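A.B. asks: only geometry, no sequence info:
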């Protein structure tokens, strides 16, 4: 369920409105944990309403934070496409290839960005590791194989050839993502981002029907599928130019000859992605795949900077360990520096080169906002930050350590004082239980489904929504409690998500 009404309730706060207005340019925002997602939602709406690209890249320190931020953004900004850009399981200089599923999800996000209308709100959520890793340029230009039931003019032999070009592996029986098999006029293929493989039946040059099937017994599953898009299985495709470059490098680096000769023959090799900087003419950043003028928000910048430094050091160690021996004896070392993780400063520079804005959302208050308001911020520090320091004076909800009595008393006091109180949980049962607990104590409460309007004052509004943390903002007279505060439990995985098969 969705709850965009929380952002509308926050508009009652002058401090909140001031911060949203200040974020028209680069801004250093001090904001309590839990208010990140509501603020980001409001900022995307503001950009859309003001005619600016409503596209946001939200960068979190870790993949776990990404997983908790995404459902909150979906609940608060239901009109937007909230997409994840996952990191490779491997480091850029590690001689291992990322899984087809990870590659597929990354390319799917890039394709969604490229194909979306200019006015469509998009939020891409990525970890520091994913956001700082350079990519090959031109990934959005690779056309997938598109098959639609009833469509004519297909040549199965050409489709097979194209699947090989897109790094799909031909097998006798499909069991993993990125594999395909052909039996007569039947194509079995496991897309990189699908839950199940697809069986495409051809009648001459026509796609007769498309169905999913089970890996376990290879039997078709009920229900026909209208169409399927087959995205590449690797980010480094063995095009004619890449193969020619691999053939050239094979003669220069004897230690890499085995891998490079396979690639020169069009055969994918494990770990070949680590050679991407030496094989493609240009590398790009994730920001380069966003529309010009997009916004980038660095959530929890203190942890993000620490994470970025650790990643850079570890990746450099892998580069030295993995490639020094492989290139020994060559006249010059192989140059893979373009594949190093970017610094946060370099990513920010890339944002500005594309006329974008850069925000940091920190739970810590540096005092810069107060100093700037009093004219005390030193010129050298202002030049160093280059941002407008602003703050939302919200507070965290007190911790009740699982004491429901304490939580209900807290809610009751705020309701009596005329506040709007919101209680959310990830499951309907927990929300209904909260309603019953509040009703037993004669606290006005109402359960809503899709809450588009701002919650009413003097009442507790309950909804199913997976928010990160609660907060209270006095000048909005708004308090939000999640199940973590109300029940003293941490939000776990969403049980409604269908688990995917092994990659």
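C.D. replies: Thanks, I have the structure now. These figures come from a predicted structure and were not determined experimentally.
A.B. asks: can we go C-alpha only for contacts and neighbour counts from here?
C.D. replies: Will do.
A.B. asks: so how far is residue 482 from the closest residue in space to residue 471 that isn't next to it in sequence?
C.D. replies: Nearest residue to residue 471 in three dimensions, chain neighbours excluded: residue 396, at 4.5 Å (C-alpha to C-alpha, 6 or more residues apart in numbering). Distance of residue 396 to residue 482, given as C-alpha to C-alpha, to the nearest Å: 11 Å.
A.B. asks: what's the answer for residue 35, then?
C.D. replies: Applying C-alpha to C-alpha, the value for residue 35 to residue 482 is 12 Å.
A.B. asks: about what we covered before: which one's more surrounded, residue 396 and residue 482?
C.D. replies: With other C-alpha atoms under 10 Å as the criterion, residue 396 and residue 482 differ in neighbour count, and residue 482 comes out ahead with 28 against 18.
A.B. asks: take a look at this one as well, against the first:
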């Protein structure tokens, strides 16, 4: 579907005479260019086309960080050569350091540009106007490793430590590196994957990306460019230049912290003063590169507000006696930034009648349907009858399937997964694009930790650190000491070293790693190490075998009785259920979707359901319960939702009420927070079938709580 969408948009562009003129002038190098009417995904598509015509990187300046992130996501639909250069994300002069990932992301983008990579770089005006190190300084710090190239392990270790990386036994978080024999692992800041470089002697044999948490490789790459974790490395020369350029005295504490390598909050304020000549982001662009300024009127307002904010914060910081440079040393002006590059395009929101040299590429904003599915269907039918092509995009495959089911009877409507920031309409080309938020209301994004959560088994010894307790299937509980390369019988091989009781050591060939697992026992209690040749481990295994056999016997009898029992089979999902699930304001995790399907399958079976759902706080257990409750209500049954505490019952009642408000479902609550009159009303409603879902503490188990169905 996405390919058909792109083809339709290409057709719409080809019908616009202004686009043909703009493209020709861009290719011929006739700049500057002015354009009006572009917005949202339409902007992303046009920029992706212009980037293909550009001989170098394309820099795009937006009004704020949120707009930059949204544009970056939209551009990712059309090209994989997109980077975002972030602003620091903190209030200036407040003594608060930006997140480490921001330092890493900025350094990574500068390294890409300094290395001459052709990319589309999206940035906000705050980040764009900031002064930076000269590109030559960044280029000098780059270290590129290629397959088949040479590597000096000692030299690379020293360089990584100078870059700010910490050496550890095994990388787990960004900013670390591990050098084990002929394997180098590096976890840069600002990216989700680490890099594993395998070499033999001094030759690089393999470079792979891998997940630091699972240690599982994802793909092989030909080369990797390593760079400092931050755009400025405080060596002796940089500190000396800073000392020369600081305004007056009173900065002794700052200089002392930088010389000794201590943490200095707000060190980014001193970056521009560490160089005798500074640069801007445009200085990193090649000659045939271009810069696009989106919504020039908004950029001017943003600059005015930014300067006012910086000056007020600077004055307040001086009153507090802080040692800080002035805003003038940190940023350049928007006028000078724009005029510094002739190869530029400026977009404007509105086009005046007298403006003859502005190319018009208009699109209308997306439409909102406020969760009214019937209204949505009526509008789409009318538009389809008028010859419109309609594309509906959802943020996930599961959401796409739900919306597709709801709109299954409509013609000229295509539904597919793609994370667009917003919909739009091209009236002349008769194309309507709808983003799912415009159907159900504004959606929320789950935290990145939830989105990345994976249920994977521990990957053997890779996840073990020296000193961790392990269990060997033959020898019992021991302590992992590490991996040693031992020469025996004329051959070298790797052995896993395990320590047991009485200071005995066992060397296990690396090929037998499947016999070893991490020890998982009662928290806070350290087990006694087993002895080689002792009987304690065999006795433990025999006791466990007997307990398992007894438990299995009881479970077999229990489940045999359950298999003969008959429960209520709920009907399959209908439009109500699909609409309810589609209105969920977050994207489900893979595990969440799996559990939801299993629960609904249990409910549709005539066998009684026996299922326990486990998960950490914030990982979506309540939504699973809500969907099961909704399915039960639509199937003609009432639902009791038992909570361990009164506070939790109150919270769940609010969540259920908010989630069910668009549907014919009545939610009641029973707890000590409920007044006697309301309690009586809920009890009567349950007995008459007027209350569909009751939420409460153990109060709902009382004898006076009677359900109709």
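C.D. replies: Received it, and whenever you're ready, just let me know what you need. Source: prediction; values computed, not measured.
A.B. asks: TM-score of the superposed pair?
C.D. replies: Remark: TM-score between the superposed chains equals 0.73 [TM-score structural alignment, normalised by the length of the first structure]; 445 aligned residues with a C-alpha RMSD of 4.0 Å.
A.B. asks: hang on, the earlier thing: between residue 35 and residue 482 of the first structure, what contacts are shared?
C.D. replies: Counting by C-alpha atoms under 8 Å, 6 or more residues apart in numbering, the contacts common to residue 35 of the first structure and residue 482 are 469-470.
A.B. asks: max-length helix in the first structure?
C.D. replies: When the first structure is parsed with DSSP state H, its longest helix is helix 301-323.
A.B. asks: buried residues in the next helix or strand after that helix?
C.D. replies: On the C-terminal side of helix 301-323 of the first structure, the closest following helix or strand by DSSP states H and E is helix 344-353. Neighbour counts over helix 344-353 of the first structure (16 or more other C-alpha atoms under 10 Å) mark 344, 347-348, 350-352 as buried.
A.B. asks: now do the helix or strand following helix 344-353 of the first structure against helix 301-323, angle only.
C.D. replies: Downstream of helix 344-353 of the first structure, the first helix or strand assigned by DSSP H and E is strand 357-362. Orientation of strand 357-362 of the first structure against helix 301-323 (axes from the mean of the first three to the mean of the last three C-alpha atoms, to 10 degrees) gives an angle of 110 degrees.
A.B. asks: ok so, going back, what is in contact with residue 396 and residue 482 of the first structure at once?
C.D. replies: Counting by C-alpha under 8 Å, 6+ apart, the common neighbours of residue 396 of the first structure and residue 482 are residue 470.
A.B. asks: corresponding residue for residue 420 of the second structure in the first structure?
C.D. replies: The alignment partner of residue 420 of the second structure in the first structure, by TM-score structural alignment, is residue 467.
A.B. asks: quick one: its match from residue 36 of the first structure, how far?
C.D. replies: Residue 467 of the first structure sits 10 Å away from residue 36 of the first structure, going by C-alpha to C-alpha.
A.B. asks: can you check residue 405 of the first structure too?
C.D. replies: Residue 405 of the first structure sits 28 Å away from residue 36 of the first structure, going by C-alpha to C-alpha.
A.B. asks: for whatever residue of the first structure lines up with residue 62 of the second structure, what are its contacts?
C.D. replies: Matched across to the first structure, residue 62 of the second structure falls on residue 60, judged by TM-score structural alignment. Residue 60 of the first structure sits next to 66, 125-128, 298-300, 304 when contact means C-alpha under 8 Å, 6+ apart.
A.B. asks: looks like residue 224 of the second structure contacts residue 146 (just checking).
C.D. replies: Yes. Under the criterion of C-alpha atoms under 8 Å, residue 224 of the second structure makes contact with residue 146 at 6.7 Å.
A.B. asks: overlap of the contact sets of the two?
C.D. replies: Common neighbours of residue 224 of the second structure and residue 146, using C-alpha under 8 Å, 6+ apart, are residue 207.
A.B. asks: picking that back up, pipe the buried residues of helix 344-353 of the first structure into a markdown table and attach distance to residue 45 of the first structure per row.
C.D. replies: Listed next are these as a markdown table, based on distance: C-alpha to C-alpha, whole Å:
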| residue | distance to residue 45 of the first structure |
| --- | --- |
| 344 | 26 |
| 347 | 24 |
| 348 | 22 |
| 350 | 24 |
| 351 | 20 |
| 352 | 21 |
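A.B. asks: and the residue nearest the centre of the second structure, how far from residue 624 of the second structure?
C.D. replies: Centroid-nearest residue in the second structure, with C-alpha atoms, centre = their mean: residue 448, separated by 4.0 Å. Going from residue 448 of the second structure to residue 624 of the second structure by C-alpha to C-alpha gives 20 Å.
A.B. asks: contact partners for the nearest residue to residue 336 of the first structure once chain neighbours are set aside?
C.D. replies: Nearest residue to residue 336 of the first structure in three dimensions, chain neighbours excluded: residue 277, at 5.4 Å (C-alpha to C-alpha, 6+ apart). Residue 277 of the first structure makes contact with 136, 283, 335-339 under the criterion C-alpha under 8 Å, 6+ apart.
A.B. asks: just residue 464 of the first structure next, same as before
C.D. replies: Contacts of residue 464 of the first structure by C-alpha under 8 Å, 6+ apart are 1-2, 424-428, 431, 449.
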